[in-house]
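Chemist: Got a predicted structure here, sequence first:
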Amino acid sequence: MGATEPTVHPSAPRQSAEAPKPGSVRSPVGNLKRRPHAKVLVVGGGINGVGTFRDLALQGVDVALVERGDYCQGASGASSHMIHGGIRYLENGEFRLVRESVVERNRLLRIAPHYVKPLQTTIPIFSTFSGVLAAPLRFLTHKQQGKPKERGAFLIKLGLSLYDSFSRAGGTVPRHRFLDHKRALAELPALRPDVKYTATYFDASVHNPERLTLDVLQDGELAGRTGAAPGQGDTARASNYVSLQSMTSRPNPGTGRGSTVRLRDELTGDEFDFTADVIVNTTGAWVDLTNQAMGSTSSFMGGTKGSHIVLDNPALLEACRGREIFFEHTDGRIVLIYPMGDRVLVGTTDVDADMAEDAVCTDEEISYFFDLIGHVFPAVPVTREQIVYTFSGVRPLPRHDATQPGFVSRDYRIERRGPAAGGTGAVVLSLVGGKWTTFRALAEHLADDVLAVLGKERQVSTAQLPIGGGAGFPADEPGVQQWIKAHMAPGRDADRTAGLLTRYGTRAEAVMEYLDAGEDRPLHSTRELSVRELEFMAANEQVGHLVDVLIRRTSLAFRGLVTGELLNEVAEVLAVPLGWDAAARKAEILHAQDVLKRFHRVETPSLVA
């Protein structure tokens, strides 16, 4: 394709030192209205849509993206926070997917080190040869025959050896190791006493999937600004809270090609027309519904719901000893327990989803999670009062009819619908499937398909290109400490500096420049945020609602740190740049409370009258 490997990552744009003027920051949708055409329109702002947007922008394509909610609000923000090869997919015969996933896992550890970290993973094993006869049947039929047969040490050893073989080229993690009963309990004394072995290997985790998605988006926006010809304006424009309502075959009046879609600004209710030559549907589990809105019936999707809980349980945190516990539960489902800071994430379920209902974690799923904890850590008490957050999402899996959810392929395909022969309408590409770990490779595939439609060649490869704040990120812990020390300033101690590095990667330098350019103060309700940092988010990170800051611009909600005082204080600060009057501010607080309670089981008292 004539691609070249970039050796220098574009530097983060300089941010204005001036605080945003009241109500002045809803510019993304304005950019779409002022120039209501793009060669390519990406619909859907999850990680795969945003990755495709970035890739196309780097090729110099005039591209726009719209997302009906906030970026990474759907399945992309409801994942198990893992970047992994998917060892369990081996028994489904998905060798291509596992190989690609391992390669991409290793790559993300290099190009996104600020968010993607090595994750030591241990599998507790309670038998030696169990499942040997059942495994071939699972492999051949993709169904569970009768009562699940627990996978024993022989099968797990075979799988991990194959898994390791996929990491040999460019591998960045150690090979797996087995321990016998005595050494297993010496390492993890809280495990069930009848554990026979443990197998330990490395995958990776992403503790901030929402911020990684935002970094990928901002890379694309930056490429659109730096690559635009004089007078052309930005060639990569993206806006959240913009939904697609309908599509007609009416072409762009200037080019005579493409189709017209009707877009709606979900924050104001305004609607406007937008034309594009190619439309990329990356709306995940909603792909069929989006196609229906565009006047085309499809039945590609058959998503399954996955739920998780987050626990504040020091005993369980200690039992994990800093590693993920990854194992097969009694129903044959592969589940996980792993620490994230001072919290513990437990998941996940895999049940057919009803797209007419909200995806929420149910009482039955919580009972299932408590049962799986007891399966491996029987002496660790867990109570519902220790749950600080729950979340659920619908995996964008292909339609699977009678296939059991656990056996549905996690690979992806791209469906194309074009205009009739001689027609001038837009080409529509629909993404079916896809997983977090492979988003970069998937985006490259989608972008190449778009480039072929446009008759263009790839100019830039993303394979070695650092993502956002991963550029120049310290390589080890001594380097991190040195970076923190070098960026401390009056009023910004080591903890605050470390927090900014964790949240933004090396893009924290631009944030600090903004913070230092005016009078700032930490919030009364949390030391993790300041007034000017909230203003920075409002001006540069497309904050549409109060809840965006709590769930997706920070991890405050995830860690159970949202209080009534915090709701009121953050709403008060955001009200100035976002132009909220007293009534709007109250509505935002009520909206945040509703979202936190309905979707995440978080009860937050309000101090607003």
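Modeler: Now that the structure is in, tell me what you want to look at.

Chemist: switch to C-alpha atoms for all contacts and neighbour counts from now on
Modeler: Noted.

Chemist: Okay, buried residues for stretch 461-477 please.
Modeler: Neighbour-count burial for stretch 461-477 flags 461, 462, 465, 466, 467, 468, 469, 470, 471, 473, 474 (criterion: 16 or more other CA atoms under 10 Å).

Chemist: Quick one: list the elements packing against the helix or strand containing residue 51.
Modeler: Under the criterion of DSSP states H and E, residue 51 resides in helix 47-58. Judged by 3 or more CA pairs under 8 Å, 6 or more residues apart in numbering; DSSP states H and E, helix 47-58 is in contact with strand 37-43, strand 63-67, helix 209-226, helix 439-454.

Chemist: now stretch 23-33, how far from the chain's geometric center?
Modeler: On the basis of CA atoms, centre = their mean, to the nearest Å, stretch 23-33 is displaced by 24 Å from the centre of the chain it belongs to.

Chemist: on that earlier part again, would you format the buried residues of stretch 461-477 as TSV with distance to residue 201 included?
Modeler: Shown next, in TSV, are those (distance: CA to CA, whole Å):
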residue	distance to residue 201
461	30
462	28
465	27
466	26
467	26
468	28
469	27
470	24
471	27
473	25
474	24
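
Chemist: Against that first model, consider the following:
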Amino acid sequence: MGHNRNSGQSVGTQRRGSAAALQERPSAQVLIIGGGINGVGTFRDLALQGVDVALVERGDYCQGASGASSHMIHGGIRYLENGEFRLVKESVVERNRLLRIAPHYVKPLQTTIPIFSTFSGILAAPVRFLTHKQGKPKERGAFLIKLGLTMYDFFSRDGGTVPRHQFLGRDKALAELPRLRQDIKYSATYFDASVHNPERLTLDVLQDGEKAGLSSGKQQGGTARASNYVSLAGMGPHGARLRDELSGEEFDFQADVIVNTTGAWVDLTNQAMGAASRFMGGTKGSHIVLDHPELLEACNGREIFFEHTDGRIVLIYPMGDRVLVGTTDVDADMGEDAVCTDAEVDYFFDLVGHVFPTISVNRDHIVYSFSGVRPLPRHDETQPGFVSRDYRIERSVRTGDAAVATPGGKAAVVLSLVGGKWTTFRALAEHMTNDVLRELGLARKVSTAKLPIGGGAGYPATAEGEQEWIKKHMGPGLDAGRVEGLLTRYGTRAEDVIAYLKAGNDASLRSTRELSVRELEFMAQNEQVGHLVDVLIRRTSLAFRGLVTGELLNELAAVLAGPMGWDEAARQSEVRHAQEVLQRYHRVNVHSLVD
């Protein structure tokens, strides 16, 4: 399976409540294996239906492909070329929906395509459409892009609330983006959406599910339980054999339906359950994050989305004061770590130069990198860029020894998710939930289509409203900047955090103004932090923005030691583990006092 980047037992003594809840009541109607956005979305939907559901994730939530995305919530204009009209329609509907139900994390994104020819690619387009093969790269000209965006507008208008695309000629295009190549002929601008913190959105979805499970109150401890750092070790006569990756404990867990949402690892997970499948053929995608004010200014607040010389669709994407550059699409070896290679970095520098030839980029500008394996279906001779981004659900029934592995003594049904993308996670979860309900003989009670997600409930609808919210929640130790940071990180759930901060003696950290002692305690108590690196990468964006220092590592570890139950050996181990993960997977070298 490759190295689990957050593996390694903690030396601390504190027993985790999330794993303990599974051990104390080791059965459920449904067991979901995999805590990416699709597994977590299904967990939430099932919990809202009153189903007794459990979820386990062998690493941290949103650690795999879900945490290695391009941070886009989009309809997938290029999927039109693949003939995936159903997927585009669903995607734009879900994009528009997420802008409404998750406004704290999903924001409108202005996107510009620079165009360097008028009619290029017209003859090659039907070949791509019919064969899903690139052939000799031939860039798509204005005619094809205009056709695609006109179709995209038709799918995505949302009652007229989404602006139509706009075409500009050379002079006006360069007036808006003067650092673009001077031989540009046109630019096309349209709107999609971004998700600036996919890890925290995943956590919000998870906590919605846990809350729904508690409110149903059928069993002590609720009917929705989830734990990260719990893996599937195998199957036995008493159910699924689960392993707590932090304590090393193993225990059996029974379920009537097992949902396999382990992404690119679906086949390997099925193998661990004693079943052979050949569903997956994932491709690796990498990104780099740059601290490059000149490139940031050149983007003028918009994503630059274009076709590189090899025919690959790539992007340059301003995020706060950083610039995200991606993405590659190469066949993945599931036995190796997914990391951004030097060759991919060179590719990224080349693509920046393709559209911004006067801007120099080098490795000193890189503050972070990440890679993930897309959960794509097996695609044989189809080139990676043309593999379907749609999803399907494969059903199988466990037989033999597993026939006694359910609470009712029947064969367990296994539903394996093949494919799936960030934008459609809610609709996909609805589909999976409906399939599970059918297996259980139950009916849907609640729709998630209009249900706000987590801190998106009551989120201010305007910039002025955000400022009013910030002013209302300011107080001692909570200036405007600190409250704004909390609102950005938690949405309106920041009210719970602020109440926690006020309930005791808090203190700012020396190494960053973005966190305090009590906020870290809140994370440890309420957000299933398993390792120090979870805080750096997935509970905050400190690593993504290149803000991790040795001082920060040591201070965070010292503060977390109490609530996490780490002794001195565990604290030092956590610092070293964070250093290893950041260096091995993200090209970040941090030296600390523990060295």
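Modeler: Sure thing, it's come through. This is a predicted model, so every value here is computed, not measured.

Chemist: what TM-score do we get after superposing?
Modeler: In this superposition the chains share a TM-score of 0.96, using TM-score structural alignment, normalised by the length of structure 2; 577 aligned residues with a CA RMSD of 1.2 Å.

Chemist: for the helices and strands packed on helix 47-58 of structure 1, which one ends up most surrounded?
Modeler: Most buried of the helices and strands packed on helix 47-58 of structure 1, by mean neighbour count (mean count of other CA atoms under 10 Å): strand 63-67, with a mean of 27.

Chemist: In structure 2, what range does the helix holding residue 51 of structure 1 match?
Modeler: Aligned using TM-score structural alignment, helix 47-58 of structure 1 spans residues 37-48 in structure 2.

Chemist: Over to stretch 377-396 of structure 1?
Modeler: Going by TM-score structural alignment: stretch 377-396 of structure 1 matches residues 356-375.

Chemist: same thing with stretch 68-88 of structure 1?
Modeler: Counting by TM-score structural alignment, stretch 68-88 of structure 1 falls onto residues 58-78 of structure 2.

Chemist: try stretch 590-606 of structure 1
Modeler: Aligning stretch 590-606 of structure 1 against structure 2 (TM-score structural alignment) gives residues 576-592.

Chemist: now swap in stretch 436-447 of structure 1 and tell me
Modeler: The aligned range for stretch 436-447 of structure 1 in structure 2 is 422-433, by TM-score structural alignment.

Chemist: can you check stretch 279-291 of structure 1 too?
Modeler: The alignment places stretch 279-291 of structure 1 over residues 258-270 of structure 2 (TM-score structural alignment).

Chemist: go on, stretch 514-533 of structure 1?
Modeler: So stretch 514-533 of structure 1 sits over residues 500-519 in structure 2, by TM-score structural alignment.

Chemist: Quick check: buried residues in the matching stretch?
Modeler: 500, 501, 511, 512, 515, 516, 517, 518, 519.

Chemist: And the furthest pair within those residues?
Modeler: Using CA to CA, the two most remote members of the buried residues of stretch 500-519 of structure 2 are 500 and 511, lying 21.5 Å apart.

Chemist: one step back: give me the buried positions along the match of helix 47-58 of structure 1.
Modeler: By neighbour count on 16+ other CA under 10 Å, the buried set for stretch 37-48 of structure 2 is 37, 38, 39, 40, 41, 42, 43, 44, 45, 46, 47, 48.

Chemist: Next: stretch 220-235 of structure 2.
Modeler: For stretch 220-235 of structure 2, burial by neighbour count (16+ other CA under 10 Å) applies to 222-235.

Chemist: So which of those residues belong to strands?
Modeler: Secondary structure defined by DSSP state E assigns 224, 225, 226, 227, 228, 230, 231, 232, 233, 234, 235 of the buried residues of stretch 220-235 of structure 2 to strands.

Chemist: can those residues go into CSV with extra columns for distance to residue 306 of structure 2?
Modeler: Output for those, formatted as CSV (distance: CA to CA, whole Å):
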residue, distance to residue 306 of structure 2
224, 43
225, 43
226, 40
227, 40
228, 37
230, 40
231, 40
232, 41
233, 43
234, 44
235, 47
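
Chemist: Out of those residues, which comes closest to residue 355 of structure 2?
Modeler: Comparing those against residue 355 of structure 2 with CA to CA places residue 228 closest, at 41.7 Å.

Chemist: what does that closest one align to in structure 1?
Modeler: Applying TM-score structural alignment, one finds that residue 228 of structure 2 aligns to residue 240 in structure 1.

Chemist: which one is its match nearest to, not counting chain neighbours?
Modeler: residue 67 (4.6 Å; CA to CA, 6 or more residues apart in numbering).

Chemist: mind listing what that neighbour touches?
Modeler: Neighbouring residues of residue 67 of structure 1 by CA atoms under 8 Å, 6 or more residues apart in numbering: 43, 44, 45, 239, 240, 241, 242, 243.

Chemist: before we move on, back to that, mean shift of the match of helix 47-58 of structure 1 relative to structure 1?
Modeler: Its aligned residues in structure 1 lie a mean 0.1 Å from stretch 37-48 of structure 2 after superposition (mean CA distance after the TM-score superposition for structure 1).

Chemist: Structure 1: which residue goes with residue 451 of structure 2?
Modeler: Using TM-score structural alignment, residue 451 of structure 2 pairs with residue 465 in structure 1.

Chemist: quick one: its match from residue 607 of structure 1, how far?
Modeler: Going from residue 465 of structure 1 to residue 607 of structure 1 by CA to CA, to the nearest Å gives 46 Å.

Chemist: The residue positioned nearest the centre of structure 2 - nearest residue in space that isn't next to it in sequence?
Modeler: Nearest residue to the geometric centre of structure 2 (CA atoms, centre = their mean): residue 66, 3.0 Å. Of all residues not flanking residue 66 of structure 2 in the chain, residue 36 sits nearest, at 5.5 Å (CA to CA, 6+ apart).

Chemist: Fine, thanks again, bye for now.
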